[in-house]
Each structure stands twice: as structure tokens, then as C-alpha cells.
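> please find the sequence and the predicted model below.
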Amino acid sequence: MSETVQQAYEIAKKQYAALGVNTDEVIQKMDEVVISLHCWQTDDVGGFETPDASLSGGGIQATGNYPGKATSLAEMRADLEKSLSLLPGKHRLNLHAIYGDFGGELVDRDQIELKHFQSWIDWCKKMGIGMDFNATCFSHPRAADGFTLSSKNEDNRKFWVEHVKRCRAISAEIGKQLGTPCVHNTWIPDGSKDVPIDRNGHRALLKKSLDEAMAVDYPKEHMKDAVESKLFGIGAESMTVGSHDFYLGYAIQNNKLICLDMGHFHPTEQVGDKISSCLQFVDEVLLHVSRPVRWDSDHVVTLNEEVQMIASEVIRNNFLKRVNIGLDFFDASINRIGAYVIGTRAAKKAFLFALLEPTSMLKEMEEAGQNFERLAMLEELKTKPFGAVWDYYCQQSQVPVGEQYITEIQQYEKDVLSKRGFN
């Protein structure tokens, strides 16, 4: 154990204790902050359906061509294992349906089965982590016209309904085998590039499709359903069928999780402000922590005010057991493992910072109308020795402290990623 880290932590511990915060208890509480790592950061949302699988259409776009992209299950798992080795605390895997173990066989999405994901379940068992799952309703010929579950082409609509049905069944088995509920998230890119006439028709079809796809109830200890809205997407600038209003209503009516993605709202909207509103009416929410830059651009998460507000809202209201935390970004312009580690560490830091807040003291000030005092204390907290507690937490978790992870990722790039070249 580094003596310098220990000494800095003891100083920080005393400063936070003066505010009524026990840093040892905070570090133990961090075990409850479980983040689901999105597999698609390793390969730019390509998947393994075909040997040359690549992103196409559906309102999603990864930018950049940094060398070293994962092009196989083995490479992806190696990258995930390296990333997990550099992260403090507990985590999960978040997998899209296009990442099945298809063994070189072309399996269309309405034909996927548990066997195509059993090796992922076994890998999660080996790693000692839980797993979440997503239907992949994009980048497919049957999504080429911009519609999936809300398609007026009945053959296409039924195809996507069957896909979601199968994904939910797979998710339930994932949760059963791993002993922790699998969150299955449904997001579709459906929408119109220009002004549509029949918005209602598509939304009625989406509701019908969701009702059909989710007709089977699975035990919540095995699987939880989430539905994810979006403001707009590429090719869906004028109307998105699955809007926030639509899915929030559907989630409330059908007791589903509402997924709040940080990039799926107007730039001036604060996702953190939506958490306590939604949790008045639904049992749980799913968060997709990202960093939109002017739009849903899925930049690598950094420790900014938006992420901090989300973490603070969750911690201040004791919502950890009702909030499922996932990441959703894909940056192909920098080292992909580096992107993973920066983003996940940033999200974890936000929750640690929130746990170090003397919430009871701040609430008392607020209730007493001491708004000056409240604001002053919030400002002073920004320069408390939070970094010393973070370093100690990393050291206790036996992962690199501070900037040490940079060197490890550089070495991994030299030893592994550089040998893959450009894809």
C-alpha cells in the first residue's frame, strides 16, 4: 500500500469527518454503485452477425477509425477483461443481440436463441459479474426504411416483434443463470426525416408491437424490461415515434422501467432532474450515462456537472436500489480501452463525490431558508480532498491509482491493440 495515498486519505478523512461524513462507510457504500459496461465501445457497434459487420443506418454513427477495434469474441472479451482490471468496484456487462456467439453462421434476428449467448453467460460467471441485454432494432435491411416495431409493413413489424420476444426470453435465462436480474432494454430508431402526416398511426403500431412482444411475464428476479426514448436521430429529425412522452406513459401503464439516456433530450434539459419525477410513478429507472455535445453524439463520459447532478440525485434520495446504471457511448477516435476506463471512472467518481456530501446538513440549511449557507457549502465541497478518497478507494480495490492506468493502457495498446491494425 502506498504510504503517500494512505497519508493523504487520513487527512481527507478528518476533513470530511468534521462535516459528519464517515469516509470509510462511504467507500463500503460504493459497492452498491454497480455500473453496466456497454460492450459496443470495443468495436464501434459493429457486432458479430457477419465477418465484416459494420454500423449502417438506424440513427447511430460512430466517428473515427483508431486502430485496434475488436473484431471477434475473443478480442472483445480480452478488451473487456483489461478494462475491468483497471476499474474499482463492481460492474456488469451490457450486451446487444448482434454480439452473439454465432460460430460463423448467419442467424437472422428473429431466429436467435439462448445457445448463441451461452458463452457470454459462462464468461460472466467466470468474471463474477451480472449481465444486461438489448434487442438490436437497427442496422438491418428490415430497418432500412426507418421503421421497425412501428412499421406499416406487417411482415417487417412481425419480424421485429419476434426479435424482441426472443431477446426477452434470453434475458430471463441470463438473469436466472447468473442469479441477478438482467435488464432488457428496448430502443428503436423509428422516425421520419421530414414532416410526417400520420404520427399517430406509427405510435399506435408501436404500442401494439410492444404489447405483443412483452405479453409473456418473466419473474422480476430474472428479468426487468426497460423502454428507451429519444428526441431525434439521424434520418429521424422531424419525428421520433418512441418519444419520451410515449415511453413514459407506456412504462407507467405497464410497470416497466423508463430508460433515461443523457443524450436523448434537448440540450438544456437536465436528466438528473427527471429521476425523482419518474420514480414517483415507476418502480425503477435505467440510466444511460453519456456525454452529448450539442446532440446525442455519445462522447466519452467525463466528470461534468450533468453527470454529477445525476449521481447526486440518486444518492441524496437513497435511490440506488431503484436506479440501474449503464453507460452508452462509443468513441472510435481514441484508444477504445482508454475511452472505457475514462468514462467508467468518471461515472464512479461522480457517485463517490455524491456520497461524500453532508446531505443532512445541506437539507437542514434548505429547510431553514439558509440559502446563502447552502450555496456556500456546496462551493466549499468542490475543493475538499475528494481526490485523496478516490485514490484510496482505487488502492483498496487493487486497481491503478490516479493516472497510473494510462501507462497500463499504453502497454496494452503496444502488446495487443497495435497488432490488430485498422479495421
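Done, it's in.
> every contact and neighbour count from this point should use C-alpha atoms.
OK.
> next, the contact list for residue 262, please.
The contact partners of residue 262, by Cα atoms under 8 Å, 6 or more residues apart in numbering, come to 271, 287-292.
> rerun at 10 Å
Neighbour list for residue 262: 230, 269-272, 287-292, 295-296, 298, 306-307, 310, 327-328 [criterion: Cα atoms under 10 Å, 6 or more residues apart in numbering].
> how about residue 359?
Counting by Cα under 10 Å, 6+ apart, the residues that residue 359 touches are 19-21, 312, 315-317, 365.
> rewinding a little: drop anything exposed from the contacts of residue 262.
230, 270-272, 287-292, 295-296, 298, 306-307, 310, 327-328 (16 or more other Cα atoms under 10 Å).
> ok, residues contacting stretch 380-387?
Under Cα under 10 Å, 6+ apart, the answer for stretch 380-387 is 8-9, 11-13, 15-16, 19, 349, 352-353, 356-358, 375, 393, 402.
> returning to that earlier point: among the buried ones among the contacts of residue 262, which ones are in helices?
271-272, 306-307, 310 (DSSP state H).
> next helix or strand past the helix or strand residue 349 falls within?
Element membership of residue 349, judged by DSSP states H and E, is helix 336-355. Counting by DSSP H and E, the next helix or strand C-terminal to helix 336-355 is helix 359-367.
> buried residues, that next one. List them.
359, 362, 365.
> what's the angle from whatever helix or strand comes next after that helix to helix 359-367?
Next helix or strand after helix 359-367 toward the C-terminus (DSSP H and E): helix 371-381. Counting by axes from the mean of the first three to the mean of the last three Cα atoms, to 10 degrees, helix 371-381 lies at 150 degrees to helix 359-367.
> okay, one more to line up with it:
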Amino acid sequence: MTVKERYEAAKEIYRAVGVDTDAALEALKNIPVSMHCWQGDDVIGFDGAGALSGGIQATGNYPGRAGTPEELMADMDEALSLIPGKHRINLHASYAVFEEGEWADRDKLEPKHFAKWVEFAKERSLGIDFNPTLFSHAKAENATLSSEVLEIRKFWIDHVKACIRISEYFAKELGTPCTMNIWIPDGFKDIPADRTAPRARLKDSLDQILSIDYDKSSVFVAVESKVFGIGMESCTVGSHEFYMNYASKNDILCLLDSGHYHPTEVVSDKISSMLLFFDKVALHVTRPVRWDSDHVVLFDDETREIAKEIIRGGADRVLLALDFFDASINRISAWVVGMRNMQKALLNALLLPNGKMAELQNNRQFTELMMLSEEMKTYPLGDVWDYFCQQNGAPVKEAWFEEVKRYEVDVLAKRS
């Protein structure tokens, strides 16, 4: 059977339980996933940092890491050519592209330093999301926005303000809002004597940042928590409770990273609660293993549950991005696997009889709900996914990996 024939057969199977596969594919095509640039070069960037720091690590030394803006853009192009659907890209401030002989420290960054990224995005009809980079810098060795040193705090306040201006530039040039997410590595290795003072300094810093006049309809400022990092195992200043309350009080977004919570917490359970109190919520989908995130997104239980909550809560209310950086495998393959898995999870959610399942729950028909939930797991999702790939010019099934292998031999292996 051809891909189309398998799809038509699957379409009838789903129709029997009240699911319109054509509508599901149209919806999926219009759900953007923001692909993070930092998977391509192990979060090194181009502003001279040279090494990753701030309580995070990219482990492995697989050959072919992108070392220049041109190489990174080429690698992102290669990955995007193998992923169906609509996309965005997600940049860190450390990926500024300077002209020869030019350089600016992070507090002096300007829109012009990202002009090449705008050119790249325009040519490919991509939106851009953005992140201030408050790590991998000499002034981030101890603390940033919560630092006891006024000069250090001011440097990072000015950096984030500059990033808001750059985010406005992205939104204006590309005609789509930019999500600008703030994450800081501030915290303590051992039990602190005073948790309040550093959090008060962080609050003051954020207040100063948000005091600038900016277009809130084009820049969605978000804050991202983390339970701990290397060197800050006992306390992170920017905890979930701090940021959730700060975001609510100041009408900005709270970003949930699925690798930034205690191992028994799941982000899928938080989304519905957040959407009752926030107009939108931002997500970084990743895969935590033991102590942190940063692993390639799989088509696993939690990814599928996150996707269900996105679809049921309203995909237009969830700003969806991925966040992992695995240097132990082919970096382009990592992007493609993660992005395609996120899309498969969204498709899986779109192909569920969600109305029927909610009705069963409301009527407390839990036996039938369990039965239906389990039976849907073996419905022909793969046949619908293959058709989506084919219709959107992306390779079907594992055929994409042949292109990754070719690119590795022809391009990646030749890099120093």
C-alpha cells in the first residue's frame, strides 16, 4: 500500500470514533515548535565565551560541532529540511553575529548584531524567540541578577533590557511576536543562611528590567525556574514559586521547563492549572534523566501527556519550544528526532476523541475511559504521521536518517 492508501484506511478507522484526521493534520501544520539553536554547537555561542558554565553541561564530543554562524545556520537548515510543518527558531544572546573586528559585551548588544539571524529567518519564513544569556561569562561566576555586587547586577539588568529591544526588533522585522525568556544560574551549593535577600535582589532587578517601555503585544517576557544545577544543589534563587508569583503579579509569562523540577513532578500536570490563571504559558520541552534535562525529546509518556494538555488547553495559548543539548550523538539527528517526536505527540493528542473522553470522565465512567484510552494507543497514528510528512515535503519514516549520514560524511566530518 502507498502512504496515501494507508492514510485513507487510517482515516476511516479514526472516523469510527469521531476523529477527523484531515482536521488534525491541518491543526498540526499550524502549531509552531521553536527549535533551539544551541543543540548545534553545545551552547558555546559566538561572543567569545569558549566554554559552557552556569551549572549546566553538554556532555560528549561527537565530531562536527558547528563553530561559526555559517556552520550553525547550515546545520539548522539541514535539520529543518527533514522536519515537517511550521517552525520557529530560538536564539540565545550569546549567538550574536559580529562583523569582522567588531565585538560588544552583553550589556551593549544591539539589534544590528542579530541582523544575519533576521535575514536567515525571513528567507525561511521563521519566527524567532530569544533568551538573554546570563551564563558562560566572567560576570556570571557567582551570581547575576541576584548578585550582592551592584555593578554586577547593573551589568545583567542592562543586558536583559538590551535583549528586550532585540526581541522587539525580531517581532517587527518578522511580523510575529517574540517570546523572550529569562533564566539565571544563581544559587547556592550548600544550605544558605539567607534565602530572602538574594530573592529580594532578583525581584528588584526584574522590576528595573520591566520598567522600560516596550511593546507587550510583540514581546512576551517569560521567566524560567530550575530546581537546582551543578554548584547550586541546595538552593536556586529563581525557584518555581518565586517566578510563578512574580509572573502573575507583573503580567508576564511563567515558563515551565520539563527538566527543571523534582523527579516526581511532571509539567503535564501543571499546564491546566497555569492556563486557568494566565492567558498564555511558555514551555521548554526536554527529557530529564536523573538530575537534569538536556536529553533529546522522545515519544515517551510525559511528552505525550504534555501534548495532550497543549491541545486540550488550546494550542494558541501555549508557546512551545524545545531545549536539549546532547553532544554525544550527531547533533542534527538530535534536532530531528526531538522535533519530530514533539510533533508526533501533538498529532497523537489531536487524534484522540478528546470530547468523548472528557464526557466519560464527567459521567464518572472510568472503566470505559480507561478502556478507550488504552485502545487508542494502538490506533494507526504512524500512517497518519507518514502522510503528514509526505504532504509537507519531509522524509517518511526513518528515510531522513540517510540524509543525515550523507551530511555527516560530506560536511560535518570535514570540520576541524
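In hand now; what should we look at? Since we're looking at a predicted model, the values are computed, not measured.
> ok so, going back, would you mind giving the contacts of residue 359 of structure 1 as CSV with distance to residue 167 of structure 1 and secondary structure added?
Formatted as CSV, those follow (distance: Cα to Cα, whole Å; DSSP: H, G, I helix; E, B strand; the rest coil):
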residue, distance to residue 167 of structure 1, secondary structure
19, 48, coil
20, 47, coil
21, 43, coil
312, 33, helix
315, 32, helix
316, 34, helix
317, 33, coil
365, 48, helix
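> scan those residues and report the most crowded one.
residue 312 (22 neighbours; other Cα atoms under 10 Å).
> aligned partner of residue 150 of structure 2 in structure 1?
The alignment partner of residue 150 of structure 2 in structure 1, by TM-score structural alignment, is residue 154.
> where exactly do the helices run in structure 1?
3-17, 23-29, 73-84, 118-127, 154-178, 199-213, 244-254, 271-278, 305-316, 336-355, 359-367, 371-381, 386-396, 404-415.
> can you put those in TSV and add distance to residue 238 of structure 1?
Shown next, in TSV, are the helices of structure 1 (distance: least, Cα to Cα, whole Å):
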stretch	distance to residue 238 of structure 1
helix 3-17	50
helix 23-29	44
helix 73-84	36
helix 118-127	38
helix 154-178	21
helix 199-213	10
helix 244-254	15
helix 271-278	22
helix 305-316	26
helix 336-355	31
helix 359-367	42
helix 371-381	40
helix 386-396	44
helix 404-415	42
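> out of these, which is closest to residue 145 of structure 1?
helix 154-178 (10.3 Å; Cα to Cα).
> against which helices or strands is that closest one packed?
Applying 3 or more Cα pairs under 10 Å, 6 or more residues apart in numbering; DSSP states H and E, one finds that helix 154-178 of structure 1 contacts helix 118-127, strand 130-134, strand 182-186, helix 199-213, strand 223-228.
> switch the cut-off to 7 Å
Counting contacts by 3 or more Cα pairs under 7 Å, 6 or more residues apart in numbering; DSSP states H and E, helix 154-178 of structure 1 is packed against strand 182-186, helix 199-213, strand 223-228.
> check which residues of that helix are buried.
For helix 154-178 of structure 1, using 16+ other Cα under 10 Å, the buried residues are 156-178.
> are any of the contacts of stretch 380-387 of structure 1 buried, and if so which?
Buried among the contacts of stretch 380-387 of structure 1 by 16+ other Cα under 10 Å: 8-9, 12-13, 15-16, 349, 352-353, 356-358, 393.
> quick check: the farthest pair among these?
8 and 358 (20.2 Å).
> can you tell me how far the aligned partner of residue 56 of structure 1 in structure 2 is from residue 204 of structure 2?
In structure 2, the residue matched to residue 56 of structure 1 (TM-score structural alignment) is residue 52. Counting by Cα to Cα, to the nearest Å, the gap from residue 52 of structure 2 to residue 204 of structure 2 is 27 Å.
> please apply the same query to residue 321 of structure 2.
28 Å.
> more neighbours, these two?
residue 321 (24 against 16).
> what lines up with that one in structure 1?
Match for residue 321 of structure 2 (TM-score structural alignment): residue 326.
> right, and that match touches residue 33 too?
No: between residue 326 of structure 1 and residue 33 there is no contact under Cα atoms under 7 Å: 10.7 Å.
> related to what we said a few turns ago, which two from the ones in helices among the buried ones among the contacts of residue 262 of structure 1 end up farthest apart in space?
271 and 307, at 8.9 Å, using Cα to Cα across these.
> residues touching the match of residue 56 of structure 1, list them.
43-44, 136 (Cα atoms under 7 Å, 6 or more residues apart in numbering).
> one more: residue 338 of structure 2?
296-298.
> apply 10 Å and report the result again.
Per Cα under 10 Å, 6+ apart, neighbours of residue 338 of structure 2: 35, 83, 285-287, 295-299, 322-324, 332, 344.
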